[in-house]
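> the following block contains a protein sequence and its predicted model.
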Amino acid sequence: MRIATYNVEWFNSLFDNTGALIDDDSWSSRWDVTKAQQTAGLGVVFGALDADVVMIIEAPDTSPHRDARKALAHFAARFDLRAREAVTGFTNDTQQEIVLLYDPDVLDAVHDPQNAADAPQFDGQFHMDVDVDAHPDPITWSKPPLEIALTTGSGPVRLIGVHAKSKAPHGARNDAEATRISIQNRRKQLAQCVWLRKRVEQHLAAGEHLIVLGDFNDGPGLDEYEKLFGRSGIEIVLGEGAEEQLFDPHAQMVLSRRFGASPSTARFKRKGEPYLQALLDYVMVSQGLRQKAPIWQIWHPFDHPACYADVVLRDGLLAASDHFPVVLDIDL
């Protein structure tokens, strides 16, 4: 079975309010890419993936006037994708949903949110003292994680799709304000990861197979504020020091080697400067799934030999998004 996570930059902008694709030469929300170019690129990438399950980050909007499921059904039909059924969870007001697209001929998938005293439902609040004033602060998700119960040929598997808070200091007017906002955002991002880890431990304690996947906007050694807080959100979710940990080989590679070459899943364009690359997207599995011969790949067009050799796929990946798919092939 092939399970992927893919952050599609401003996927929502490619659809009108009826869910139909706006496949023309107007500009998409990607820099210097038209809607037709981005749509065609996404068709190439999703077709080449041929995945049974895709956790889409920044999926089309669900709101009173828009429906992510309808939009993705039109997209899947346009490119004749096996993964053609969509499952949504708690919606948000960012126009960037988390949606699961899957092949209904291979498995079943339902939104199945969990709740516990120390890890409330993800559309609620989690209380944690993030500013060290002895008063718990209310933590919320702008994009609540999508909790999915999968029924596969070999039994049940839990999925949690994640889009954690960005640490970028958006709106800062000077260096001092940028520092303050960055620290504040990192505190919130780490608190979200603590909340998520508590849910992970809930599933592990129940002996369930679990996959946590998506865009964490974080990684070991990614910014200077990690030293201030001691560890990254990724290390928290993986369960550093815990009896049972999740596993992602790309995270493990960076954690075990702070210097030298490292994998990346995103490539950002900066005006007048070289591209910035980062490892932001992960597919973490429980130890039981790690025993099922999993193979991870990052479809980075310049790091993955097969993606680079296929010119159509390479160009499609570059036009489709500033993130690249992380793919897990596993015997389920």
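Perfect, I can see it now.

> contacts and neighbour counts: CA atoms only from here.
Fine.

> buried ones in stretch 42-58?
By neighbour count, and taking 16 or more other Cα atoms under 10 Å as the criterion, the buried residues in stretch 42-58 are 42-47, 49-58.

> does Cys193 touch Asp215 like I think?
No - applying Cα atoms under 8 Å, one finds Cys193 not in contact with Asp215, separated by 11.9 Å.

> rewinding a little: so of the buried residues of stretch 42-58, which ones are in strands?
With strands defined by DSSP state E, the entries of the buried residues of stretch 42-58 inside them are 53-58.

> one more to weigh against that first structure:
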Amino acid sequence: MTYEPDIDRTEPVAISDPALPRLISVRQRVKNAYKILTSNSLLLSGTLILLVTVLAVACAGWISHANPILQSLSHRVEPPSAEHWFGTDQLGRDMLSRVLYGGRATLIIVLFSALAIAPVGLLVGILAGYYGGVIDTLFMRITDIFFAFPRLVLALALSAVLGAGLFNAVFAIVISAWPPYARQARAEVLTIMEMDFIKAARLSGASDMRIIVHYILPLCASSAFIRLALDLSGIIIIAAGLGFLGLGIQPPTPEWGAMISEGREYISTAWWISLFPGLSILLMSAAFTLLGDGLRDTFDPKKELSQHDQPTT
């Protein structure tokens, strides 16, 4: 006969696994993200279009087995058919394969540009708003100089000076796109600096770096992220414009803007050469526009305040 300790089976047993709270937190975050995604039709539509497009571009080799740069003059300028769903171009290259692989080049430009635009703008705006004085005046005057030029014109001018290529195209887009983020971040920092928790942090002896990184940057990053989502459609247009003028990624690598430029001479006889890259640009721009509008509507604090201020019946 074995002795069993007197344990109340009705009491909950504490689980000592340290990974459990983290797992519950991840599940809760996924549940919250799913709730936010399904509660806004614009956000859901943009996300679905973007996911489908990214998956198609990533799986280009499985969807189309044709080589996007392999020429076949015997099959040049063939209309869409069962063998070539999007037809062939003036050099006999499969258009479906070129559109899919061209999406990779466009998305790489957009991704690298997005990773640099917001940090540059936030850095300039936060430093200008936090320190003020000469730094604020200098940074804002530099921002005004870039604001004086239209974004597309400035990007084209920089690309023409620097030359064609992926890095130069990304650099031109970043230089032409960061000023609005700096202005927005500066305005937010000036408001945040008047809040009590910033004054308390200074009185407690927190350094400038700690205040900027731990208090100011998280409050400015969310609005910059929403603005970036709204700007991605314009970045795609600029990237396509650079490719159209021969200032982006160079042949034989397929790129949507360059493909439209190649097909403009055949627009009356082989419309598919320019149509499908153009539709791809339109689809991606629409996806990012819907995504940005959905994020703005979901996380706009002014909208929430206006809803709370409405009288109840």
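Everything's here; your move. Note that the structure is predicted; figures quoted are calculated from it, not measured.

> quick TM-score on the pair, please.
Between these two chains, after superposing, the TM-score reads 0.28 (TM-score structural alignment, normalised by the length of structure 2); 145 aligned residues with a Cα RMSD of 6.2 Å.

> how about the host helix or strand of Ile198 of structure 2: buried residues?
Under the assignment given by DSSP states H and E, the secondary-structure element containing Ile198 of structure 2 is helix 196-203. For helix 196-203 of structure 2, a neighbour-count test (16+ other Cα under 10 Å) marks Ile198 as buried.

> who are the packing partners of the top helix by length along structure 1?
Selection of the longest helix in structure 1 by residue count, based on DSSP state H, yields helix 175-205. Secondary-structure packing of helix 175-205 of structure 1 (3 or more Cα pairs under 8 Å, 6 or more residues apart in numbering; DSSP states H and E): strand 137-139, strand 210-215, helix 233-238.

> the ones you listed: which one's closest to Ala76 of structure 1?
With Cα to Cα, the closest approach to Ala76 of structure 1 among those belongs to strand 210-215: 20.5 Å.

> list just the nearest of the ones in strands among the buried residues of stretch 42-58 of structure 1 to Ile148 of structure 1.
Met55 (10.2 Å).

> identify, by residue count, the longest helix of structure 2.
Secondary structure of structure 2 read by DSSP H shows that its longest helix is helix 95-131.

> next helix or strand past that helix?
Note on helix 95-131 of structure 2: by DSSP H and E, the next helix or strand toward the C-terminus is helix 133-147.

> buried stuff in the helix or strand just after that next one?
Following helix 133-147 of structure 2 in sequence order, the next helix or strand is helix 151-162 (DSSP H and E). Using 16+ other Cα under 10 Å as the test for burial, helix 151-162 of structure 2 gives 151-152, 154-156, 158-160.

> what helices or strands is helix 151-162 of structure 2 leaning on?
Helices and strands touching helix 151-162 of structure 2, as assessed by 3+ Cα pairs under 8 Å, 6+ apart, comprise helix 166-177, helix 217-244.

> excluding its own residues, what touches that helix? List them.
Helix 151-162 of structure 2 is contacted from outside by 168-169, 172-173, 175-177, 238, 242, 247, using Cα atoms under 8 Å, 6 or more residues apart in numbering.

> just send these back as TSV, with neighbour count and distance to Gly102 of structure 2 too.
Output for these, formatted as TSV (neighbours: other Cα atoms under 10 Å; distance: Cα to Cα, whole Å):
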residue	neighbour count	distance to Gly102 of structure 2
Asn168	20	18
Ala169	26	15
Ala172	25	20
Ile173	30	19
Ile175	19	24
Ser176	21	24
Ala177	29	23
Ile238	23	15
Leu242	25	14
Leu247	26	15
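
> closest one of those to Asp297 of structure 2?
Taking Cα to Cα as the measure, Ala177 is the one of these closest to Asp297 of structure 2, at 22.7 Å.

> is it true that the closest one touches Pro119?
No - assessed by Cα under 8 Å, Ala177 of structure 2 is found out of contact with Pro119, at 11.5 Å.

> which residues do the two both contact?
Taking Cα under 8 Å, 6+ apart as the contact rule, Ala177 of structure 2 and Pro119 have no neighbour in common.

> now do the longest strand seen in structure 1 against strand 210-215, angle only.
Counting residues, the longest strand in structure 1 under DSSP E turns out to be strand 155-163. Strand 155-163 of structure 1 runs at 20 degrees relative to strand 210-215, counting by axes from the mean of the first three to the mean of the last three Cα atoms, to 10 degrees.

> next SSE after the helix holding Ile198 of structure 2?
Scanning forward in sequence from helix 196-203 of structure 2, with DSSP H and E defining helices and strands, the next element found is helix 208-211.

> show me what that following helix is packed up against.
The contact analysis (3+ Cα pairs under 8 Å, 6+ apart) places helix 208-211 of structure 2 against helix 196-203.

> helices or strands next to the helix it packs on in the packing?
By 3+ Cα pairs under 8 Å, 6+ apart, helix 196-203 of structure 2 packs against helix 208-211.

> pull out the buried positions in the helix it packs on.
For helix 208-211 of structure 2, the neighbour count (16+ other Cα under 10 Å) marks Ile211 as buried.

> repeat for stretch 294-301 of structure 2
Buried residues in stretch 294-301 of structure 2, counted by 16+ other Cα under 10 Å: 294-298.

> also stretch 176-195 of structure 1?
Within stretch 176-195 of structure 1, the residues that qualify as buried by neighbour count (16+ other Cα under 10 Å) are 178, 181-183, 185-195.

> and for stretch 139-153 of structure 2?
Buried residues in stretch 139-153 of structure 2, counted by 16+ other Cα under 10 Å: 139-140, 143, 146-147, 151-152.

> distance across that stretch, terminal residue to terminal residue?
Distances were taken as Cα to Cα, to the nearest Å; on that basis the terminal residues of stretch 139-153 of structure 2 are 22 Å apart.

> would you mark the buried spots in the longest strand of structure 1?
Neighbour counts using 16+ other Cα under 10 Å place 156-163 of strand 155-163 of structure 1 among the buried residues.
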